[in-house]
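[1] Task: produce atomic coordinates for the following.
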Amino acid sequence: MFVLCTVVIFIMQAFIFVPLEVTGNSMSPTLKEHDFVVVENISRVKRFDIIVFHAPDGNTYVKRVIGLPGDRISYKKDSLYINNQLIDEPFLKDIKKKKNEYVLTADFDTSELLGVKTIPKDQYFVMGDNRRVSKDSRSFGTISSYSIIGKARLVYYPIQDMKIIKH
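    Take a look at the predicted model:
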């Protein structure tokens, strides 16, 4: 029985639920440096999910999915537009209230930034919630679906910050 439990735990940790420590401030205040999160890799990636992935520069990052394949993303006057429709970003409301003295997200359009009209098939456009310090798709481009490790689902340490991660 012990061997069976050990095998099940190993499989779940290796293939379904992966623990990870957050480094850096790019997802603050949603995730803070040294938060430990559980990453799940069995469900489909959706807009505004927080994902963990291997970036083109070889590093592993935690970022929020902003653009899906086929989307055209733009920011104008600190507002997100997807396919020319204004989209609310509820996860940024508190940040914008505290920092209303400056623009959180500088204007850009994916066609200018990436050189293509829409995000290519099997690619995602990701950004950190702390937009002013985040190294993300604005600097390294879109990320491949094959580079995604999984979705961050739960902060489990430190205990006082334990929470289910929602988008």
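[2] From now on I want contacts and neighbour counts done on CA atoms only, so please keep to that.
    Noted.
[3] Distance from the chain centre to the top strand by length along the chain, please.
    Ranked by residue count and defined by DSSP state E, the top strand of the chain is strand 148-157. Computed by C-alpha atoms, centre = their mean, to the nearest Å, the chain-centroid distance of strand 148-157 equals 10 Å.
[4] and for comparison, fold this next one:
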Amino acid sequence: MNTQETSQLDNPKKKSLWKKNMWVFTKLVAVVLVVSFLVRGFLFTNYIVYGQSMMPTIHDGERIIVNKIGYEITEPNRFDLIIFHATEDSDYIKRVIGLPGDEIYYDDDTLYINDEAHDEHFLKVHKEDHDHGLFTENFNLEEMTGETTVPEGYVFVLGDNRQNSVDSRHIGFVPVEEIVGQANMAFWPPKNIRFFK
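    You can find the predicted model right below:
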């Protein structure tokens, strides 16, 4: 058998191998796309934060990762950062302050839940920079909502920038069923990558 006959025999083998590799590659791409769709659609998603209501914790224009599956398994915890459907067109990011059954009030810039003072460590930097009056104005739940405690199936939320936030003081309690998920981390811009506590 001469060299020309050998190369002609190899050619069909090469075509067959190429087709096989293309099929494997196509399946791999399809699996990656399906997994990406499932992860994005059901487990995690990303949001761009607009506005200053969560400063200094989250800044205007930052991109964040939101865990969508966590609250399918557990209930929100106090001080979680959550994304929820505020209107048909807008989702908000705020911090859970009150859980079902909680009685809430602020007195002299201190959060009281069920008559127990709670430290809001995430406000420390903001309070230090705030030099005029109370950072969180005094209020109680009944004054704001007409309810003495947070109703079952709802949470009470506030923005970390208490002077510039539309939150439960204005829109009332947030139904748990309207919560999209928990904000876990900021990933953009890269210099600001961090996990939320």
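[5] ok so, going back, so which bit of the second structure is the longest strand of the first structure matched to?
    Using TM-score structural alignment, strand 148-157 of the first structure lines up with residues 179-188 of the second structure.
[6] Flag every buried residue along the matching stretch.
    179-187 (16 or more other C-alpha atoms under 10 Å).
[7] quick one: the helices in the second structure?
    3-38, 70-73, 124-129, 141-145, 168-171 (DSSP state H).
[8] need these in a markdown table with distance to Ala86 of the second structure and mean neighbour count, can you?
    Output for the helices of the second structure, formatted as a markdown table (distance: least, C-alpha to C-alpha, whole Å; neighbours: other C-alpha atoms under 10 Å):
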| stretch | distance to Ala86 of the second structure | mean neighbour count |
| --- | --- | --- |
| helix 3-38 | 25 | 11 |
| helix 70-73 | 17 | 12 |
| helix 124-129 | 25 | 12 |
| helix 141-145 | 16 | 16 |
| helix 168-171 | 8 | 16 |
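[9] Can you say which of those helices is nearest to Gly101 of the second structure?
    helix 141-145 (11.5 Å; C-alpha to C-alpha).
[10] and that closest one, how far from the first structure on average?
    Following superposition, helix 141-145 of the second structure is found to deviate from the first structure by 1.3 Å on average (mean C-alpha distance after the TM-score superposition for the first structure).
[11] so where in the first structure does that helix end up aligned?
    Under TM-score structural alignment, the alignment places helix 141-145 of the second structure onto residues 110-114 of the first structure.
[12] Please list the outside residues in contact with that stretch.
    72-74, 116-119, 138, 141 (C-alpha atoms under 8 Å, 6 or more residues apart in numbering).
[13] could the residues you listed be laid out in CSV, adding distance to Asp161 of the first structure?
    Formatted as CSV, the contacts of stretch 110-114 of the first structure follow (distance: C-alpha to C-alpha, whole Å):
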residue, distance to Asp161 of the first structure
Arg72, 35
Ile73, 32
Ser74, 33
Val116, 40
Lys117, 40
Thr118, 37
Ile119, 35
Arg138, 29
Gly141, 31
